[in-house]
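Student: one predicted model, sequence on top.
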Amino acid sequence: MASNSSVTEAVSLGLCVKDTALSLTEQILSLFYILSPHEHTKDNAEDVPNYEVTLMPAIGLLVVLEQIIRFFMNKDLSRFQDIVINIGSALLFTLCRTLLLGVVIIVFTYINENYRIVDLPLHSIWTWIFSLLLVEFTYYWTHRALHEINILWAAHSFHHMAEDVNITTTVRDSVVDLILYDIFPIPLAMLIPPPILVVHLQFSLIYQIWLHNEVVGNLGFIEYIINTPRQHRVHHGKNPYCIDKNYGALIMIWDRIFGTYQTEKEKIVFGVVSPTPKTFDSMTLQFGYYKDVIKKFNEVQGIGNKFSALFKGPGWAPGKPRLGLIKEVPEPDPAAPKYSWDPYIPLWKKYYVVIHSTIIVVAFIQLADHPYIRYSAFKGLVAILYIIFVLTSIGTIFDGRKIGPYIEIIRCLIYFPFDYYFVASVEWAIDSNDWFVLNSSLWIIRLTHVLSIIFWLSYALFSKDEKPLPQKISLNDMESDDSLAKPKSSTFEKWLFALGILTTFLSISFLYIYNINSCRSITHVVINWIKTNLLTFM
């Protein structure tokens, strides 16, 4: 019997490994828009998944691979705090997408059923290709509008404030960007069946994930057809020759046709021309530029000029062309510091953020596209507000603000009613093993938050070395912080941080494998072993 059991477990393990490899391979290919039209064309738009959630494990793998390649190419690794801010923005963006997707599907379906111009066959490769070209055309003009209309640039500038382009920069989008990306394509519903339209709208953005990196060079003739990292780096440059260029998502033909195509020339400096706020507060970064828009609107005289301040380019001023004068864009100083805001952040703070970020990301992957949230606007709104508070708290920790510990204590306290409302009070239809995983995970997370509250209370009471920043952080707050020394981290701190990264990797890997059906028997064996030994120990 023991022999038969071992054989069964070995077969199950082999099947699990095979299915995991196939699933991950399919996900990675999807990131490059390599999809099966047959498999991804649903009969109903409501059945189209939120791919930005389901593809998160593959995106995470791409993030890790990029950093490994950067290491072997002797390039600096991406800043930890930038990766956290970018991923945090992605969670907010994707949660909003989850709620908005339902509304968008209703609107698309209504327009298609009542005002469609042509009847395209749903399960046709030609409909798929035609739809892709139309979505790409619409994305080109939407993206161009985000750059050339000041009130829209106020939303999109957050994406371009990234001074280091890496995989996570892709998901550094504002909530307003998301709304615009879903509003502009509405007329396409008169031509494209909604189940196909919803797929292409998502993958038009998802494809761009691999475009944001500095490790892929010239790809030759393929760059005449599709967008590549080398071409997209131009789009993110603040060099004068890079401004307002290369808007395409998947294909570059629209840039070539409409005169916005630009090849990479001298070294590109990433970022925006206007000053970047000196803060890691996500809400200030996402919405701070609106203050500049309002200021310009109030300063110019006359209704025509005020209209221009909103709807002409960011570089416009009275007497100048619609998009301003490119000769007024300064050449970036290659010798200047790479980052406009780079205060010292000790590794223990990074470790703390890693642990709590892991908790949030794991919960997000499980719940974000769950019908429990997808079809409940109120629950989605509560989750959005919580993520905003999390990002605000992390920003205060990274900025080293004196109020940071108190904000984080409040955030940890808020977690408990959030836990009860979203998880503990729900009667989940799950088996005993799933219940054990859920319940034990919840108690570990609750204990983590209790210990965090105790830690930050102690830190606030006894720590004297925190250097507070000005209480008001704005676009005009450009005081230098060069006086802050950056001591080397201890070996203990480095190992602690490495442990945090390993915890994140193992948690997400276990979650990914646990959700693959053929792996359930293997994971259940592990869970039963843990349960047995835990009870013995207790």
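Tutor: Perfect, thanks for sending it. Numbers count the residues shown, from 1 in each chain.
Student: when you work out contacts or count neighbours from here on, use the C-alpha atoms and nothing else.
Tutor: Will do.
Student: and stretch 521-529, how far from the chain's centre?
Tutor: Averaging C-alpha positions (C-alpha atoms, centre = their mean, to the nearest Å) puts stretch 521-529 33 Å from its chain's average.
Student: ditto for stretch 448-457
Tutor: Using C-alpha atoms, centre = their mean, the offset of stretch 448-457 from its chain centre is 28 Å.
Student: so which bits of it are buried?
Tutor: 449, 452, 453, 456, 457 (16 or more other C-alpha atoms under 10 Å).
Student: what does stretch 284-291 give?
Tutor: So, applying 16+ other C-alpha under 10 Å, buried residues of stretch 284-291: 284, 285, 286, 287, 288, 289, 290.
Student: roughly how far apart are the fifth one and residue 55?
Tutor: The reference is to residue 288. 31 Å (C-alpha to C-alpha, to the nearest Å).
Student: CSV please, covering the buried residues of stretch 448-457 and showing distance to residue 416 and secondary structure.
Tutor: Formatted as CSV, the entries for these read as follows, by distance: C-alpha to C-alpha, whole Å; DSSP: H, G, I helix; E, B strand; the rest coil:
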residue, distance to residue 416, secondary structure
449, 9, helix
452, 13, helix
453, 12, helix
456, 17, helix
457, 17, helix
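Student: quick one: name whatever helix or strand follows the lengthiest helix in the chain.
Tutor: If you go by DSSP state H, the chain has its longest helix at helix 80-115. Going down the chain from helix 80-115, the next helix or strand is helix 125-148, by DSSP states H and E.
Student: what's that next one in contact with?
Tutor: 37, 120-121, 152-153, 155-156, 180-181, 184-185, 188, 192, 196-197, 200-201, 204, 244, 247-251, 254-255, 312-314, 323 (C-alpha atoms under 8 Å, 6 or more residues apart in numbering).
Student: from those, keep the buried residues only.
Tutor: Of these, these count as buried by 16+ other C-alpha under 10 Å: 37, 120, 152-153, 155-156, 180-181, 185, 188, 192, 196-197, 200-201, 204, 244, 247-251, 254-255, 312-314, 323.
Student: this is the other structure I want to compare:
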Amino acid sequence: MNDSAVPWLDRVFSNTSLGHRLLERLTLTNLRHAFYLVSPYETSVERLEDVPNYNAEVSAWWLVFLAAEFFVLFISGHEDRFALNDSITSICAGMLSQCFKFGGRAVAIFLYVIVWDNWRLVELPWDSPWTWIFCLFFQDFMYYLGHRAVHEAGFFWGLHTIHHSSEYYNFSTALRQAAIQDAGLAIYDCLQAFFVPPPIFLVHRYFSEIFQFIMHTSLVDTMGPLGLVFNTPSHHRVHHGRNPYCIDKNYGGVFIVWDKLFDTFEPERPEDPPIYGLVSNENTFNQVYLQFHTLFDMLLFKGRTKDVKGEPVFPGIVNKLKATIFPPGWSPGVPLVPFFHWMSMADPAHNVPEPEKPVIRYDPPARVLVKAYVAVSMVLLLAIFFHFEYDRMNLSYLECSVKIAFFVVTMQCFGAFFDMKWYARYLEISRCCGVLCYYAFLMFDHIGAGTHRLFVISLHIMAILLWTTDVLVEKISAHCRRNASADAPKCSKVGDVEVAHTVLEKTDISPFLACALLLCKKSCIKVYEKYDGDDVYRVIYGGEDIEMADDESEEESVRGDLIAFFFYLINIFFIFFFAYSGIWIFVTRDFIQDWEEVYPGCTQELTIKTILVFVYCSIVMLSSCLVCLFSPYCHRTCACLAISQCPLILFYYFNPYYDYVDGPVQRTVVKDVGLVYAQIFSMYFLAFIACALLLCRISCIKVYEKYDGDDVYRVIYGGEDSSTRKKSGP
């Protein structure tokens, strides 16, 4: 689709924005491509350089499919078929495979062209539909051989393990690809170079990969007669199962006939549905570990395996060598059969146990804060990755390497958070510091301190503050609990009621509450309880009383204080951000001068509008800060103030001065200042609503009290339940 076909996009997005790049790819043509519905005439080209990157063209539809599948699974009550940690790990693996595919695919293409130029047996015409059809079947047969090789040909399994490591089966699983698998399978690509022209090969290589995506779903049942010839989601579900009958079955890509010809086909059994994952699951979300550990294990350690008696499983050098090139499940004495250039197991299900039931998946109980942070960070990472994919051919080797390193470290941080590693927060702080150093270096290039860079810098500064605060809160709260436990009275008398020892059940407190307490000089947390005949209780923070009654009014105030405090921090951050960027813009005035060259006479109007916007921003944000400090209903008022900023978003989205224009504006220092500010306010508003809802559900401190007799009282601060409960009777 060309730009003229979607003129409304130019008003909402700039041509270089991610939104424009994704939306212009949501075409019916690309939707057809996602299902391999193409003709020879529209995809046959003469030169290799003329083959489009069909993966990038279809990627926008993949995002739509992912979102649609998760929505359908959620509303249909199948939340057990997907998980946030697993899906993010799968998407990260797909991103990493694309980063390294530039190298891996280059090796395959480089070798392919050499073979074609020097040793081709037949020179088939590139523009013949018969060449295209022949390549369709030949490419799929080569895919069958390569796919079967990475399952059965020894250490080749280490190039493919990560794709089967997910314990779920959905569209995100299709993206869980190995980073270096393509380089390892270059031999099967090059076998086609004796007959098939390179451009035609590359076209079918792209579409074969794209077609595999729609196979990874549990929403589609058997497809009737189509399943007799074509690969279907039902067939591929068997391939991903770890049930004994599923092992080493259904390798086909587009067609399933190859499996039927070579006796590797197995239909899905409704009475014994596939259980997904590996025979021995990894139980980690560490991206680098999932990518490479099986390869290293088979090459370096498998031959040294010992049994329960301490005897070597693979005695002698020959058996140790066989351990690296024979099937992964092979051991001395297990019968094998030859196939192509490797050996296959006569019984693939040999020594494969039945999956345990009920199925227990690896899913560490990460905090809501961690899940929310990683989810938001994943969206930002996807945006950066898509820009990287679109612009990578214009990047230097150093820039490309730095960005790939950024992707890898970020994925490692996600895995550490999901695995609940003690070093996760420290690794994230280090990553953010590295990003700040990188952007500090970029400030000296020809673009300088663009608003998009300031925005990224600000986000990472907030992340550093968040996790630094979280670490400090954990240390402080642990110290306070020890002091409170030591200082609390063992027992006290109030009238006829005896109060037992206070117990703090939760191991930590909300970092936002801790920040507020520290600012109010309530650094230690001591909890005592007093009761009279009217059931009035009192909680003491650091020696200062907070009276509470039986109703929920005070608890509502506690929620409001938490939300207001966090909203106050956000406003302070944006005031400094806008002050810095605004002063810089008005000092340089580069963007106004560039617009003057394109729109003569616009300087005065643009300057007035910009000044009004900054005044509006300042009034709204300063008012929000004052409301946060003094209003008794601050959390509700803050939401109204955030909504009041929506007109500013609309102003920038539909201001005609921010349409994309070729010429001097293309290289301006602040190219899309209006769009950037609009996106900032959009994210700002959504972030506030999300944080408000999140904070209302965070349980900060849980205090359980027991009394002699039959009365049990419960208090939960900042959580979903705040009640005083009395139980009568024995």
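Tutor: In hand now; what should we look at? As the structure is a prediction and not an experimental result, all values here were calculated from the model.
Student: doesn't residue 125 make contact with residue 46 of the second structure?
Tutor: No: using C-alpha atoms under 8 Å, residue 46 of the second structure makes no contact with residue 125, being 9.3 Å away.
Student: contact partners for the residue most central in space within the second structure?
Tutor: Centre of the second structure computed as the mean C-alpha position; nearest residue by C-alpha atoms, centre = their mean is residue 88, 3.4 Å away. In this structure, residue 88 of the second structure makes contact with 375, 378, judged by C-alpha under 8 Å, 6+ apart.
Student: what do we get in the first structure for it?
Tutor: The alignment partner of residue 88 of the second structure in the first structure, by TM-score structural alignment, is residue 84.
Student: re the thing from before, buried residues, the longest helix of the first structure. List them.
Tutor: Here helix 80-115 of the first structure shows 81-101, 104-105, 107-109, 111-112 as buried, counting by 16+ other C-alpha under 10 Å.
Student: equivalent analysis for stretch 60-80 of the first structure, please.
Tutor: In stretch 60-80 of the first structure, counting by 16+ other C-alpha under 10 Å, buried: 60, 62, 63, 66, 67, 70, 78.
Student: is it true that the third one touches residue 168?
Tutor: Read that as residue 63 of the first structure. Yes: when contacts are counted by C-alpha under 8 Å, residue 63 of the first structure is listed as touching residue 168 (6.9 Å).
Student: okay, and which of the contacts of helix 125-148 of the first structure map to helices?
Tutor: Of the contacts of helix 125-148 of the first structure, the ones assigned to helices by DSSP H are 37, 152-153, 155-156, 180-181, 196-197, 200-201, 204, 254-255.
Student: max pairwise distance over the residues you listed: which two?
Tutor: Greatest spatial distance in those: 37 and 153, 34.0 Å, computed using C-alpha to C-alpha.
Student: check which element follows the helix or strand hosting residue 628 of the second structure along the chain.
Tutor: Using DSSP H and E, the element containing residue 628 of the second structure is helix 603-630. Where DSSP H and E defines the elements, the next helix or strand beyond helix 603-630 of the second structure is helix 634-643.
Student: can you tell me how far the residue mapped onto residue 367 of the second structure from the first structure is from residue 193 of the first structure?
Tutor: Here residue 367 of the second structure is matched to residue 346 in the first structure, going by TM-score structural alignment. Counting by C-alpha to C-alpha, the gap from residue 346 of the first structure to residue 193 of the first structure is 52 Å.
Student: quick one, which of those two is more surrounded?
Tutor: Set residue 346 of the first structure next to residue 193 and count neighbours by other C-alpha atoms under 10 Å: residue 193 wins out with 28 against 16.
Student: nearest spatial neighbour of whatever residue of the second structure lines up with the more buried one, skipping sequence neighbours?
Tutor: Using TM-score structural alignment, the partner of residue 193 of the first structure in the second structure is residue 197. Leaving out its chain neighbours, the residue that sits closest to residue 197 of the second structure by C-alpha to C-alpha, 6 or more residues apart in numbering is residue 126, at 6.2 Å.
Student: isn't that neighbour right up against residue 45?
Tutor: Yes: using C-alpha under 8 Å, residue 126 of the second structure is in contact with residue 45, at 7.1 Å.
Student: what touches both of the two?
Tutor: With C-alpha under 8 Å, 6+ apart as the test, residue 126 of the second structure and residue 45 both reach 199, 200.
Student: quick one: the longest helix of the first structure to the second structure mean distance?
Tutor: On superposition with the second structure, the mean distance recorded for helix 80-115 of the first structure (mean C-alpha distance after the TM-score superposition for the first structure) is 1.7 Å.
Student: and that helix, how far out from the chain's middle?
Tutor: 12 Å.
Student: stretch 446-455 of the second structure now?
Tutor: 25 Å.
Student: that stretch: which residues count as buried?
Tutor: Neighbour count says stretch 446-455 of the second structure has 448, 449, 450, 451, 452, 453, 454, 455 buried, by 16+ other C-alpha under 10 Å.
Student: show me what the third one aligns to in the first structure.
Tutor: Using TM-score structural alignment to pair residues, one finds that residue 450 of the second structure aligns to residue 439 in the first structure.
Student: check whether its match sits in a helix, strand or coil.
Tutor: helix (DSSP: H, G, I helix; E, B strand; the rest coil).
Student: for it, give me its contacts.
Tutor: Contact analysis of residue 439 of the first structure by C-alpha under 8 Å, 6+ apart lists nothing.
Student: next one: residue 92 of the second structure
Tutor: Neighbours of residue 92 of the second structure in contact, by C-alpha under 8 Å, 6+ apart: 176, 287, 411.
Student: look up how far residue 374 of the second structure lies from it.
Tutor: Residue 92 of the second structure is 12 Å from residue 374 of the second structure, by C-alpha to C-alpha.
Student: and what of residue 363 of the second structure?
Tutor: Residue 363 of the second structure is 15 Å from residue 374 of the second structure, by C-alpha to C-alpha.
Student: who has more neighbours, those two?
Tutor: residue 374 (23 against 15).
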